[in-house]
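1. based on what follows, work out the 3D shape:
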Amino acid sequence: MKTHKHFHFSIGVVAYPLFFVLLIWIVFWAEVRFNFKFKDYGIYPQTMKGLRGIVFSPLIHGSIKHLASNSVPLLVLSMALFYFYRSIAWPIIIYGILLSGFLTWCIGRPSYHIGASGLIYVLVSFIFFKGVFAKHYRLIALSLLVVFLYGSMIWYTMPIEKGISWEGHLSGLITGLLFAIIFKKSIAKPKKYVWEQPDYNEEDDPFLRHFDENGNFIEHLESEEDMEGEPTKINYIYKKSED
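-> This is a model prediction of the structure:
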């Protein structure tokens, strides 16, 4: 049963991010194939019509280069999100799109803001700060990996290049940080072993009393293999791995 659940979990980690990336490619294909103008459905700040772009803008891209540059980080980061933060992955994505889009609508220039980069910045920011707040080596390692791969993206939260929605990037960065604080209780905590408990006394541990100072099992076992009366010695490391 455990294997069955793990199988479905693994499928979800890959399937959901892959579906979203495939969806934005289908939207771009339909726009080119049927000569649609989806750009008008992007976020146009401080206009009522532009509010619809909060929902639709992540699906719309201006060029094949724009689409390709967003596809890989979106796939990698969303897979990391579903793997490490499965219980809150969907709220992060859905509310991340809505909140970062609304912030873009509030502070953006009077132009159409399109693309999934706002969501990408939400994921980069959330995964990084979440790992820092967690103080858990696996999540910190994930944060360092994100910095290594996408750390240079921080420069694009400032108006350094014409034609790039730095407002959308900045909104995503702020949203991710905010979510890392709001969802702080959902941080995965490292497991504590019995010997890490404050009231642990090694001399009272009934399990360790069966081993000598070299880690060998010294208690006689009541089995056919132990009828000769010799202590059965089992290396502690192997014994632990079998459990």
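2. CA atoms for contacts and neighbours, from now on please.
-> Fine.
3. max-length helix in the chain?
-> helix 2-33 (DSSP state H).
4. residues in contact with the residue nearest the centre of the chain?
-> The chain has residue 81 as the residue nearest its centroid, 2.0 Å off, counting by Cα atoms, centre = their mean. Residues in contact with residue 81 (Cα atoms under 8 Å, 6 or more residues apart in numbering) are 89, 123, 127.
5. now neighbour count, secondary structure and distance to residue 1 too, for those residues, in TSV please.
-> Below are the contacts of residue 81 laid out as TSV (neighbours: other Cα atoms under 10 Å; DSSP: H, G, I helix; E, B strand; the rest coil; distance: Cα to Cα, whole Å):
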residue	neighbour count	secondary structure	distance to residue 1
89	17	helix	24
123	30	helix	32
127	28	helix	30
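6. from those residues, pick the one nearest residue 62.
-> residue 123 (21.5 Å; Cα to Cα).
7. touching, that closest one and residue 178? I think so.
-> No. Contact criterion Cα atoms under 8 Å: residue 123 and residue 178 do not qualify, at 11.5 Å.
8. what's downstream of the host helix or strand of residue 174, the next helix or strand?
-> Residue 174 is part of helix 166-182 when elements are defined by DSSP states H and E. Note on helix 166-182: by DSSP H and E, the next helix or strand toward the C-terminus is helix 236-242.
9. what comes up buried for the host helix or strand of residue 120?
-> According to DSSP H and E, residue 120 maps onto helix 117-134. Buried residues in helix 117-134, counted by 16 or more other Cα atoms under 10 Å: 117-132, 134.
10. let's see this one next, to set against the first:
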Amino acid sequence: MASRMTRLLSDSRDALFTMLGVQAVIWAVQVLNWLDDYGLSRELGLRSERIGDLPEMFTMPFLHFSWEHIEANSWPLFVLGFLSAYRGMRKFLLASLVIMVSGGLTVWLLESPNTVTAGASGMVFGYLGYVVLRGVLDRNVLDAVVGVAVAAVYSTILIGVLPVTPGVSWLGHLGGLIGGMAAAFLLRDRPAEQRAPKAAAPDSPGAALLKQLDDLGIQDAPGPGRQV
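-> Here you go, the predicted model:
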């Protein structure tokens, strides 16, 4: 029990510093973006249907179109990002990658042609889906409590996955949410009997590979700018 608590505290500290670092980067980029009259958002935001713009799905979350835009995203990004990361950084990084790709591809495939999309709220919706569904899938009391609390506090923002606000990319929100839920399923904890490499000897290469996959949480897993 003591070792588990120590590990949880260590992971929570890493999660806190990680999200503080992410916030520092986003706000530093915002200052540069503002000084450039938001040219960075127009240049490095994601344009739909352009093959050359696909890498921008990884820069899009760090860019915003106004101070109000970044202020609206910063607090939920910090809270939900921390709650996604406090159980371990490896799963958090993998979940973040899935969310970025899912949200980015949704925008790239379905958004209006030549529309530029930028903003971190796709990640916000992704972390929301990840934290809530993780609480359902994992047999962990703490995750379940966190998931219920997050669902109660943030459920009202789910209106953002509907096309009701002009100038806001609901597709980015929806793609991020889908990515977060997919990540929760792919990275879910396994029962002990499923995790054990029964068919491989403890020191065999197969056992080592199964252990690495298990550590990663993926063993046996099946025009105008728009802000997100």
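11. TM-score of the superposition?
-> The TM-score (TM-score structural alignment, normalised by the length of the second structure) is 0.74; 188 aligned residues with a Cα RMSD of 2.4 Å.
12. re the thing from before, to which residue of the second structure is the residue nearest to the centre of the first structure aligned?
-> Correspondence of residue 81 of the first structure to the second structure, assessed by TM-score structural alignment: residue 84.
13. residue in the second structure matching residue 103 of the first structure?
-> In the second structure, residue 103 of the first structure lands on residue 106 (TM-score structural alignment).
14. again, but for residue 26 of the first structure
-> Structural alignment places residue 26 of the first structure opposite residue 28 in the second structure (criterion: TM-score structural alignment).
15. distance of that match from residue 34 of the second structure?
-> 10 Å (Cα to Cα, to the nearest Å).
16. of the two, who's got more company?
-> residue 34 (16 against 12; other Cα atoms under 10 Å).
17. out of everything not next to it in sequence, what's closest to the more buried one?
-> residue 66 (7.6 Å; Cα to Cα, 6 or more residues apart in numbering).
18. can you tell me what the one you found aligns to in the first structure?
-> Match for residue 66 of the second structure (TM-score structural alignment): residue 63.
19. so how far is residue 69 of the first structure from its match?
-> 10 Å.
20. what residues in the first structure pair up with the helix or strand harbouring residue 210 of the second structure?
-> Using DSSP H and E, residue 210 of the second structure maps to helix 205-216. The alignment of helix 205-216 of the second structure onto the first structure (TM-score structural alignment) covers no residues at all.
21. distance between that helix and the chain's centre?
-> 25 Å (Cα atoms, centre = their mean, to the nearest Å).
22. show me what that helix is packed up against.
-> On a contact count with 3 or more Cα pairs under 8 Å, 6 or more residues apart in numbering; DSSP states H and E, helix 205-216 of the second structure meets no helix or strand.
23. give the next helix or strand downstream of that helix.
-> Using DSSP H and E, the first helix or strand after helix 205-216 of the second structure is strand 225-227.
24. end-to-end on stretch 154-171 of the first structure?
-> 12 Å.
25. what stretch of the second structure does that stretch fall on?
-> Taking TM-score structural alignment, stretch 154-171 of the first structure hits residues 158-175 over in the second structure.
26. what sits up against that stretch?
-> 99, 102-107, 110-111, 117, 121-123, 125-126, 224-228.
27. mind doing that once more with 10 Å?
-> 99-111, 115-126, 128, 151, 157, 176-180, 224-228 (Cα atoms under 10 Å, 6 or more residues apart in numbering).
28. can I have the buried ones of the residues you listed as a PyMOL selection?
-> The buried residues among these can be selected in PyMOL (16+ other Cα under 10 Å) with this line:
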select buried, resi 99+100+101+102+103+104+105+106+107+108+111+115+116+117+118+119+120+121+122+123+124+125+126+128+151+176+177+178+179+180+225+226+227+228
